[in-house]
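Asker: for reference, the sequence and a predicted model appear below.
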Amino acid sequence: MTQRTQTIVPRVLHAPGLVLRPLEETDEPAVAEALRDAEILRWATGSAVARAPEAERARTWLRPRIAGWANGTAFFAVTDGADGTLLGSVGVREVNRLPDQAVVTYWVAARARGRGVAARALDAASRWAFAAREDGGLALHRLSLDHALVNPASCRVATRAGFRLEGTMRDFYVDTAGRRYDSHLHARLATDLGEEAGTRRPAASGA
């Protein structure tokens, strides 16, 4: 059974060294730079963006993600907490397509990799999604993600952010060239938070 999508109030989240905020049109130059990376195009954008002319890719990627908050999808710009530089993006999509569930996605610009940015951002977005509505969250119970087995870096991010490996989905992922890959399915539950002693929930505020 599915539930009707609802507008999500834009939020700003904070994680160690990071600020997660709604994407904006002014992010287009930084997104365009990030999308020049072949790995992001291959694993994180979809065929419509990957096949668009380079000059149009960032706009093609940004527009639906800026508008997504009105349609039950939350996409954040992951920025440096000190200078505001865009480092990547985290999305919480398909919110309540299945009751109390959503799917998460993420990418990090090449220059920001190796610093734990993706795992910290994914953890912050997850905690917000699990938080009670009265605390500004989405009150979800389960978040899932998948990645191709040939993308082990994404597997490390998922594990570090508390997403447990649940199994392998055969020929699930299709890349922009039409090649199929087996994928790992990871998930994190709201109840998993109780097992993480000493962790801190991210602060959230209206955008």
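Answerer: Thanks, I have the structure now.

Asker: C-alpha from now on. contacts and neighbour counts both.
Answerer: Noted.

Asker: next SSE downstream of the strand or helix carrying Arg63?
Answerer: Assigning secondary structure by DSSP states H and E places Arg63 in helix 54-67. Sequence order places strand 74-80 as the next helix or strand after helix 54-67, per DSSP H and E.

Asker: comparison target below:
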Amino acid sequence: MSRWEPNTRERLVRAALDLFVEQGYEATTVNQIAERAGGLTKTTFFRYFPDKREVLFAAGQQIHARVLADAIAAAPDPATPLQIVATALDALAATFTDERREFSARLRDVIAGNGELRERAALKRAALADATAEALRKRGVTDPSASLAAELGVRAFYCAYDRWAEPTNHQSLAEITRRELDELRGAIATLS
């Protein structure tokens, strides 16, 4: 593979994940990631990512927030905040094809094995909830309803993602996410 082949960002992400699995996050350098991605340079890596940690998070966070915001904006008007979030989660889950399941399982394991990456994943999750709440507020949903619906939706998505990434699981992420959100709705009903 040469430096000028397409999909440089994706190649860097896959190379980084492969190296993190093979030799660990701490032992992997940006130079190694760039080289594994097809003889790229460190400079090329930094055109796409601000640091080694971000190679696993940067693109996904922006894409996921945009998918959720677009789906929230397009949701039918008479829907409740949780119905709007459910529609948005369906749109997000649809972007996770079965071809991504193995990659997602490896990614999840690498993140779980490193404190710095777990911290970054928590920040990503919080940012996604904030973006979801902001999209709800743009529709006129006020707080605390917007924030609570966003938090519940993001929690449901991440719980579902962990189950979906299991190699033995054959359900779609959308199915699992809907079930997780329904379980959270049921739990809320028992609190009052």
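Answerer: Arrived safely. Quick caveat, the model's predicted, so the values are computed rather than measured.

Asker: quick one: TM-score?
Answerer: Superposed pair, TM-score by TM-score structural alignment, normalised by the length of structure 2: 0.31. Supporting alignment: 104 aligned residues with a Cα RMSD of 5.6 Å.

Asker: check which residues of the helix holding Arg63 of structure 1 are buried.
Answerer: Neighbour counts over helix 54-67 of structure 1 (16 or more other Cα atoms under 10 Å) mark 57-62, 65-67 as buried.

Asker: same check on stretch 62-81 of structure 2?
Answerer: Neighbour-count burial for stretch 62-81 of structure 2 [16+ other Cα under 10 Å]: 64-69, 71-72, 75, 81.

Asker: which secondary structure elements does the helix or strand Leu92 of structure 2 falls within contact?
Answerer: Taking DSSP H and E as the definition, Leu92 of structure 2 sits inside helix 81-94. With contacts taken as 3 or more Cα pairs under 8 Å, 6 or more residues apart in numbering; DSSP states H and E, helix 81-94 of structure 2 sits against helix 58-74, helix 145-164, helix 173-191.

Asker: so what secondary structure elements neighbour the helix or strand following it?
Answerer: Using DSSP H and E, the helix or strand that follows helix 81-94 of structure 2 in sequence is helix 101-112. Packing partners of helix 101-112 of structure 2 (3+ Cα pairs under 8 Å, 6+ apart): helix 8-23, helix 115-138.

Asker: and those as CSV, adding mean neighbour count?
Answerer: Output for these, formatted as CSV (neighbours: other Cα atoms under 10 Å):
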stretch, mean neighbour count
helix 8-23, 18
helix 115-138, 18
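
Asker: out of the buried residues of stretch 62-81 of structure 2, which is nearest to Arg106 of structure 2?
Answerer: His64 (19.1 Å; Cα to Cα).

Asker: show me the contacts for the nearest residue to that closest one once chain neighbours are set aside.
Answerer: Spatially, and ignoring its direct neighbours in sequence, His64 of structure 2 is nearest to Leu92 (6.6 Å; Cα to Cα, 6 or more residues apart in numbering). Taking Cα atoms under 8 Å, 6 or more residues apart in numbering, we find Leu92 of structure 2 in contact with 64, 67-68.

Asker: same check on Val21 of structure 2?
Answerer: 106, 110.
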